[in-house]
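> sequence unknown, structure follows:
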């Protein structure tokens, strides 16, 4: 058998579109655009996520970390930043004295409302690059994949878990 030095025609033929690349690339670019836009109000994507989910209902730091797909250390750093900015604070739970919840301050609620407008704008602009009919088809198809064939990760556990959507 000879070596493959200098040979370029040995790659296997691709028979399907590279769905992994398309989803990874567009997701990465959307995340960078979102990060840059949220910086307008001094938030990270994680800070926005914590504020919005903490405003929905009383939630512990552990619950919020799970919703935002954050490990314990990242969550602590995120809540520390929110507290330092005066946007949220750790408080004892009203229903379980042993638990501590993340309570959003009035200023935090104001910033969360503004940051949600920014998130909505970034999503609207991304989808606006497509004709309306294609937007609707794309969203329907992605929802169908997210709720069906691609709803549950492979059990081998080698890939990082994607953020789970709360219903």
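The structure has been received and is ready for your questions. All values derive from a computational prediction rather than experimental measurement.
> going forward, measure contacts and count neighbours with C-alpha atoms only.
OK.
> For the lengthiest helix in the chain, list every residue counted as buried.
Longest helix in the chain, counting residues (DSSP state H): helix 106-128. Buried residues in helix 106-128, counting neighbours by 16 or more other CA atoms under 10 Å, are found at 108-109, 111-112, 114-116, 118-119, 122, 127.
> Could you tell me the angle between whatever helix or strand comes next after that helix and helix 106-128?
Per DSSP states H and E, helix 106-128 leads on to helix 132-147 as the next helix or strand towards the C-terminus. Angle, helix 132-147 to helix 106-128, by axes from the mean of the first three to the mean of the last three CA atoms, to 10 degrees: 120 degrees.
> Is residue 161 in a helix, a strand, or coil?
At residue 161 the chain is in coil, as set by DSSP: H, G, I helix; E, B strand; the rest coil.
> quick one: the one helix or strand residue 34 maps to to helix 106-128, angle?
In the assignment (DSSP H and E), residue 34 maps to helix 19-38. Relative orientation of helix 19-38 versus helix 106-128 (the same axes, to 10 degrees): 140 degrees.
> Show me what secondary structure element comes after helix 19-38.
helix 45-56.
> May I see the buried residues of that next one?
45-55.
> So which bits of the helix or strand following that helix are buried?
The C-terminal neighbour of helix 45-56 among helices and strands, as given by DSSP H and E, is helix 61-67. Within helix 61-67, the residues scored as buried using 16+ other CA under 10 Å are 61-65, 67.
> do stretch 21-39 as well
Neighbour-count burial for stretch 21-39 [16+ other CA under 10 Å]: 34-35, 37-38.
> and for it, what are the contacting residues?
Contacts to stretch 21-39, defined as CA atoms under 8 Å, 6 or more residues apart in numbering, come from residues 44-45, 115, 118-119, 122, 126.
> Below is structure B, check it against A:
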């Protein structure tokens, strides 16, 4: 038996709908949409101020994070990975390149495509932004212990991957 806010709940009562039935709660406190909106809004504020020195702010940060690990992606693959419109991505990459945070080169496998690479200057900017963001995140997650914080990140990452798959999936008629 588990407990949600001091009320016993079955193991399947981890989601808000089951918790509402178990506890009789109908308020905002157990509404997933409300929780996501509140966290997103608060995180948006702290994230934006943490990365305001980067071209594109949070979008520029996500691009640098995506580029910091793994094989250099094409511009199109990068746009899909960070869920940005191709045109927006092109302008953002232009701005990041002008600041010498990234560079682009022809893809050796397809010379029509361009690979995007992070520069050493880009890595230095990214490290500073990550440090500022980590401080802001600790403030936002202050009510969670380290294990809960890690669990929250893992669960949100799983949900984000599902959302990304859904966003990239071709639309089908019902």
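Received it, and whenever you're ready, just let me know what you need. Treat the numbers as computed from the prediction; the structure is a model and nothing was measured.
> Put together a markdown table for the buried residues of helix 106-128 of the first structure, with distance to residue 17 of the first structure on each row.
Below are these laid out as a markdown table (distance: CA to CA, whole Å):
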| residue | distance to residue 17 of the first structure |
| --- | --- |
| 108 | 43 |
| 109 | 43 |
| 111 | 41 |
| 112 | 38 |
| 114 | 38 |
| 115 | 35 |
| 116 | 34 |
| 118 | 32 |
| 119 | 29 |
| 122 | 26 |
| 127 | 21 |
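> Out of those, which comes closest to residue 137 of the first structure?
residue 127 (11.2 Å; CA to CA).
> contacting residues for the closest one?
residue 135.
> Also residue 68 of the second structure?
Contacts of residue 68 of the second structure (CA under 8 Å, 6+ apart): 118, 123.
> Need the counterpart of it in the first structure.
In the first structure, the residue paired with residue 68 of the second structure is residue 55, using TM-score structural alignment.
> Kindly report the same for residue 83 of the second structure.
So residue 83 of the second structure corresponds to residue 69, using TM-score structural alignment.
> Would you quantify the distance from its match to residue 92 of the first structure?
Per CA to CA, to the nearest Å, residue 69 of the first structure is found 23 Å from residue 92 of the first structure.
> who's more crowded, those two?
Neighbour count, other CA atoms under 10 Å: between residue 69 of the first structure and residue 92, residue 69 has more, with 19 against 14.
> Just give me the neighbour total for the aligned partner of residue 104 of the second structure in the first structure.
Residue pairing (TM-score structural alignment): residue 104 of the second structure is matched to residue 90 of the first structure. For residue 90 of the first structure, the number of neighbouring residues by other CA under 10 Å comes to 16.
> One more: residue 102 of the first structure?
The number of residues packed near residue 102 of the first structure is 27, by other CA under 10 Å.
> which residues touch it?
So residue 102 of the first structure contacts 54, 58-61, 79, 88-91 (CA under 8 Å, 6+ apart).
> of these, which stay in contact in the second structure?
Retained in the second structure: 54, 58-61, 88-91, out of the contacts of residue 102 of the first structure (criterion both residues aligned by TM-score structural alignment, their matches' CA atoms under 8 Å).
> just to revisit the earlier point, so the host helix or strand of the match of residue 104 of the second structure versus helix 45-56, what angle?
Per DSSP H and E, residue 90 of the first structure falls inside strand 88-92. Going by the same axes, to 10 degrees, strand 88-92 of the first structure is angled at 50 degrees with respect to helix 45-56.
> of all the buried residues of stretch 21-39 of the first structure, which comes closest to residue 140 of the first structure?
The closest of the buried residues of stretch 21-39 of the first structure, once distances to residue 140 of the first structure are taken by CA to CA, is residue 34, at 22.1 Å.
> so what corresponds to that closest one in the second structure?
Using TM-score structural alignment, residue 34 of the first structure pairs with residue 47 in the second structure.
> residues of the longest strand seen in the second structure that come out buried?
The longest strand of the second structure (DSSP state E) is strand 110-118. Neighbour counts over strand 110-118 of the second structure (16+ other CA under 10 Å) mark 113-118 as buried.
> Selection in ChimeraX covering whichever of the contacts of residue 102 of the first structure are buried, please.
Selection of buried members from the contacts of residue 102 of the first structure for ChimeraX, criterion 16+ other CA under 10 Å:
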select :54,58,59,60,61,79,88,89,90
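> Quick check: the farthest pair among the contacts of residue 102 of the first structure?
58 and 79 (14.8 Å).
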